[in-house]
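Asker: predicted model and sequence below, questions to follow.
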Amino acid sequence: MMRASGLPLATWLAFFGLMRRYHRYEVVNLAPLLRPGAKLIVGYHGRPLAVDLCMLTVTLHEHLGYLPHGVAHGAFDRIPGMRAVADGLGFVTGDDPRLAQAVARGEHVVLQPGGTREGCRSFRHRYRVDWGERLGYLRLAVRYRLPIVPVGGSGMDDAFVGLNDGYALGRRLGMPARLPLWLGLGATGVWPLSLPFPVKMTQWVGEPMTRHLEPGFDANDRASMLAAHREVAGAVQALLDKARASDPGKAAAA
């Protein structure tokens, strides 16, 4: 896997650098991600895009000198031109052999287990982890011996007001590449033609989790995997709750 470079990287850094200012973005407890060694950053998927995690990658690029490797939606492989963008950003769309190269270099990988199902919900479902029994991220962490760093925060579900369950509607209408069909309102109209509301976003980073790396852990035992999965999901939910509790305005709006 090549590192991010060229126009895609420059565009990414410029755009999400501006978004950091727009959303007055800050990170609480960045230290675990600055320690040596590759880690799997596992986060909540805000709506409709994981903008907070994108901004986190810009912050990490400034500190570490590389853009963490995102595991992106499968549509990147199916929509013309998007594969080149993903390659330019150092992103993959699954358990790609190039991941081993990135891990060997000690570089972080970023993943949102909830995907568009979590990110494209209505305003009725906010700041609640919804991963079901999606264990792919955990298998990835076991295979590459990656500690899992949970992240959550506040603000990411306030940038747009979701009007429907985009994941369910997309599946019902047979959208290509399993894309969601989500309707949301922002500061200047309807997404994706609208600016987000200029809410403050704060990212909270947890301590690395290593239950899945302990001697005797059996990745082929579903009960063990589900127990570890619930622990990670619970850690992300706790960070979401803690971040919102620290912000009186968002806590009151819950």
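Answerer: Nice, thanks for sending it over.
Asker: alpha carbons only for contacts and neighbour counts from here, please
Answerer: Will do.
Asker: strands of the stretch 101-250 of the chain, start to end?
Answerer: 109-111, 148-154, 161-162, 184-186, 189-190, 202-205 (DSSP state E, counting those that start in this stretch).
Asker: on contacts alone, who are the packing partners of the third one?
Answerer: Contact here means 3 or more CA pairs under 8 Å, 6 or more residues apart in numbering; DSSP states H and E; on that basis strand 161-162 packs against strand 184-186.
Asker: any chance of the strands of the stretch 101-250 of the chain in TSV, plus distance to residue 137 and mean neighbour count?
Answerer: Shown next, in TSV, are those (distance: least, CA to CA, whole Å; neighbours: other CA atoms under 10 Å):
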stretch	distance to residue 137	mean neighbour count
strand 109-111	7	22
strand 148-154	9	26
strand 161-162	26	24
strand 184-186	28	20
strand 189-190	32	14
strand 202-205	18	23
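Asker: could you dump these into CSV and include distance to residue 129?
Answerer: Shown next, in CSV, are the strands of the stretch 101-250 of the chain (distance: least, CA to CA, whole Å):
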stretch, distance to residue 129
strand 109-111, 14
strand 148-154, 10
strand 161-162, 16
strand 184-186, 20
strand 189-190, 25
strand 202-205, 15
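Asker: those strands: which one's closest to residue 127?
Answerer: strand 148-154 (8.2 Å; CA to CA).
Asker: same for that closest one, what does it pack against?
Answerer: Strand 148-154 packs on strand 40-43, strand 202-205, helix 222-245, going by 3+ CA pairs under 8 Å, 6+ apart.
Asker: hmm, try it at 10 Å
Answerer: strand 26-28, strand 40-43, helix 51-64, strand 109-111, helix 136-143, strand 202-205, helix 222-245 (3 or more CA pairs under 10 Å, 6 or more residues apart in numbering; DSSP states H and E).
Asker: that strand to helix 136-143, inter-axis angle?
Answerer: Taking axes from the mean of the first three to the mean of the last three CA atoms, to 10 degrees, one finds strand 148-154 and helix 136-143 inclined to each other by 150 degrees.
Asker: put this beside the first:
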Amino acid sequence: MIFEGILGYLQNHIDIDYSLWITWCLFPLLITFLLPLFIVFLLYMTACMLYLKRRHWENIKATLQVGDKWEAARKSVGALWDTHGYIWHGYEIEGIENLPDDGAALIIYYHGAIPIDLYYLLAKILLVKDRLIHTVADHFLFKIPGFSIIAECMKVIPGTVQSCSGILKEGNMLAISPGGVYEAQFSHHYTLMWKKRLGFAKVALDAKVPVVPMFTENVREAFRTVSTGRRLFLKLYAKFKFPFAPIYGGFPVKMITHLGKPIPYDPGITPEQLQAKVATAIEDLINKHQRKPSNIFYALLERIPKFRKKHL
């Protein structure tokens, strides 16, 4: 009786067609905020895969005869992310020859709302060149449950000048975004937001390695941060050093990572001069390859080859 009464009330007082119309209108908005959760899902899937590899290492070692306990796990994770990039974003790399087949190099990249392009790059280089790129991440990530095992396997560190320089001196490649979370949250128009950060320049000069500039086309059309309430989010970030601006998106736009010509080590250059040189190189990549003003619709169209063009 109670159910019938409720049903009768709904039928008499609610316009079903209107409710369906509202649902239809709000559905795209709902989806744009839910899609970023898929990236979180992939990260936790990565953690789960790595836990499985660590738990059953002895069996894996006996089966695959791998010397490094993480090697099989890395290749599995790399295959997962490379496949996702290929299907969802038609991901490509231009200038892959600018990364060395052996020896050290420092990769400096523009930070999108979510650095999904970096994940794809790590996977591709691991599979194509059989090399692991070490990366520097913000401190808050290491407090997230499940991230520690990803960091252990994929060589992700908080990063100091000394530790980063040591990694490069050992002949490894290292990726750093000078803008970090600040750039990810508040750079809405592909503007570099490095402030006066010189750490990466000091690292490159101390380790005596070349710097490879990197930019990924349409990275901010894939995921964006909400610009409304920018002042509030800036104040919160300044106080807590945590990204509070909501992220939305997950759009399957075309993504191409552009790796510029290496900037060779120059013993006569200062950190300030090197920072300016690298910033100019990345800005040149942005101006050459990124459509401005940025547009999600055109970024989606660029999945079709005939709509691809250079943005001079």
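Answerer: Thanks, I have it. A quick note: this is a predicted structure, and the numbers were derived from the prediction, not measured.
Asker: about what we covered before: which one of the strands of the stretch 101-250 of the first structure lies nearest to residue 128 of the first structure?
Answerer: Nearest to residue 128 of the first structure, of the strands of the stretch 101-250 of the first structure and by CA to CA, is strand 148-154 at 10.5 Å.
Asker: which residues in the second structure does that closest one align to?
Answerer: Under TM-score structural alignment, the match for strand 148-154 of the first structure in the second structure covers residues 211-217.
Asker: separation between the aligned partner of residue 14 of the first structure in the second structure and residue 114 of the second structure?
Answerer: Pairing criterion TM-score structural alignment: the partner of residue 14 of the first structure within the second structure is identified as residue 80. The gap separating residue 80 of the second structure from residue 114 of the second structure is 18 Å, by CA to CA, to the nearest Å.
Asker: what's the nearest residue to residue 199 of the first structure once chain neighbours are set aside in contact with, if anything?
Answerer: For residue 199 of the first structure, ignoring the flanking residues on the chain, the nearest one in space by CA to CA, 6 or more residues apart in numbering is residue 23 at 5.5 Å. By CA atoms under 10 Å, 6 or more residues apart in numbering, residue 23 of the first structure lies in contact with 51-52, 55, 155-156, 159, 196-202.
Asker: can you tell me the centre-most residue of the first structure?
Answerer: Central residue check for the first structure by CA atoms, centre = their mean: the C-alpha nearest the mean position is that of residue 112, 4.0 Å away.
Asker: that one against residue 42, yeah?
Answerer: Yes - the criterion here is CA atoms under 10 Å, and residue 112 of the first structure meets it with residue 42 at 5.7 Å.
Asker: overlap in contacts, these two.
Answerer: 53, 137, 151.
Asker: the second one matches what in the second structure?
Answerer: Going back to what we said before, that points to residue 137 of the first structure. Aligned partner of residue 137 of the first structure by TM-score structural alignment: residue 200.
Asker: coming back round to it: wait, which of the helices and strands packed on strand 148-154 of the first structure is closest to residue 9 of the first structure?
Answerer: Comparing those by CA to CA, helix 51-64 comes nearest, at 9.9 Å.
Asker: where in the second structure does the closest one fall?
Answerer: With TM-score structural alignment applied, helix 51-64 of the first structure matches the range 116-129 in the second structure.
Asker: okay, buried residues for that stretch please.
Answerer: Neighbour counts over stretch 116-129 of the second structure (16 or more other CA atoms under 10 Å) mark 116-118, 120-127 as buried.
Asker: ditto for stretch 173-192 of the second structure
Answerer: 173-188, 190, 192.
Asker: which residue ranges of the stretch 1-150 of the second structure form helices?
Answerer: Remark: helices assigned in the stretch 1-150 of the second structure by DSSP state H, counting those that start in this stretch are 2-13, 16-55, 57-64, 71-89, 116-128, 147-154.
Asker: quick revisit: residue 80 and residue 114 of the second structure: who's more crowded?
Answerer: Between residue 80 of the second structure and residue 114, counted using other CA atoms under 10 Å, the more crowded position is residue 114 (22 against 16).
Asker: relative to residue 78 of the first structure, which of the strands of the stretch 101-250 of the first structure is closest?
Answerer: Here strand 109-111 is closest among the strands of the stretch 101-250 of the first structure (CA to CA), at 19.4 Å.
Asker: and that closest one, which stretch of the second structure?
Answerer: Under TM-score structural alignment, the alignment places strand 109-111 of the first structure onto residues 174-176 of the second structure.
Asker: number of residues surrounding the aligned partner of residue 254 of the second structure in the first structure?
Answerer: Using TM-score structural alignment, the equivalent of residue 254 of the second structure in the first structure is residue 200. Residue 200 of the first structure has 18 neighbours, counted by other CA under 10 Å.
Asker: from residue 19 of the first structure, how far out is residue 200 of the first structure?
Answerer: 10 Å.
Asker: common neighbours of those two, please.
Answerer: residue 25.
Asker: what does residue 190 of the second structure align to in the first structure?
Answerer: In the first structure, the residue equivalent to residue 190 of the second structure is residue 127, according to TM-score structural alignment.
Asker: and the gap between its match and residue 165 of the first structure?
Answerer: Taken as CA to CA, the span from residue 127 of the first structure to residue 165 of the first structure is 15 Å.
Asker: hmm, back to that, verify the contact between the match of residue 254 of the second structure and residue 27 for me.
Answerer: No - using CA under 10 Å, residue 200 of the first structure is not in contact with residue 27, being 11.5 Å away.
Asker: picking up where we left off before, aligned to the residue nearest to residue 199 of the first structure, what sits in the second structure?
Answerer: Match for residue 23 of the first structure (TM-score structural alignment): residue 89.
Asker: measure residue 167 of the second structure to residue 132 of the second structure for me?
Answerer: 12 Å.
Asker: give the contact list for residue 102 of the second structure.
Answerer: 129-131, 171-173 are the contacts of residue 102 of the second structure under CA under 10 Å, 6+ apart.
Asker: between those, which is nearest residue 210 of the second structure?
Answerer: residue 173 (10.2 Å).
Asker: residues contacting the closest one?
Answerer: Contacts of residue 173 of the second structure by CA under 10 Å, 6+ apart are 99-100, 102-107, 131-135, 164, 167, 209.
Asker: go on, residue 35 of the second structure?
Answerer: Residue 35 of the second structure makes contact with 41, 223, 247-251, according to CA under 10 Å, 6+ apart.
Asker: also residue 4 of the first structure?
Answerer: Residue 4 of the first structure touches 10, 12, 66-69, 85-91, counting by CA under 10 Å, 6+ apart.
Asker: ok, now residue 228 of the second structure?
Answerer: 245-246 are the contacts of residue 228 of the second structure under CA under 10 Å, 6+ apart.
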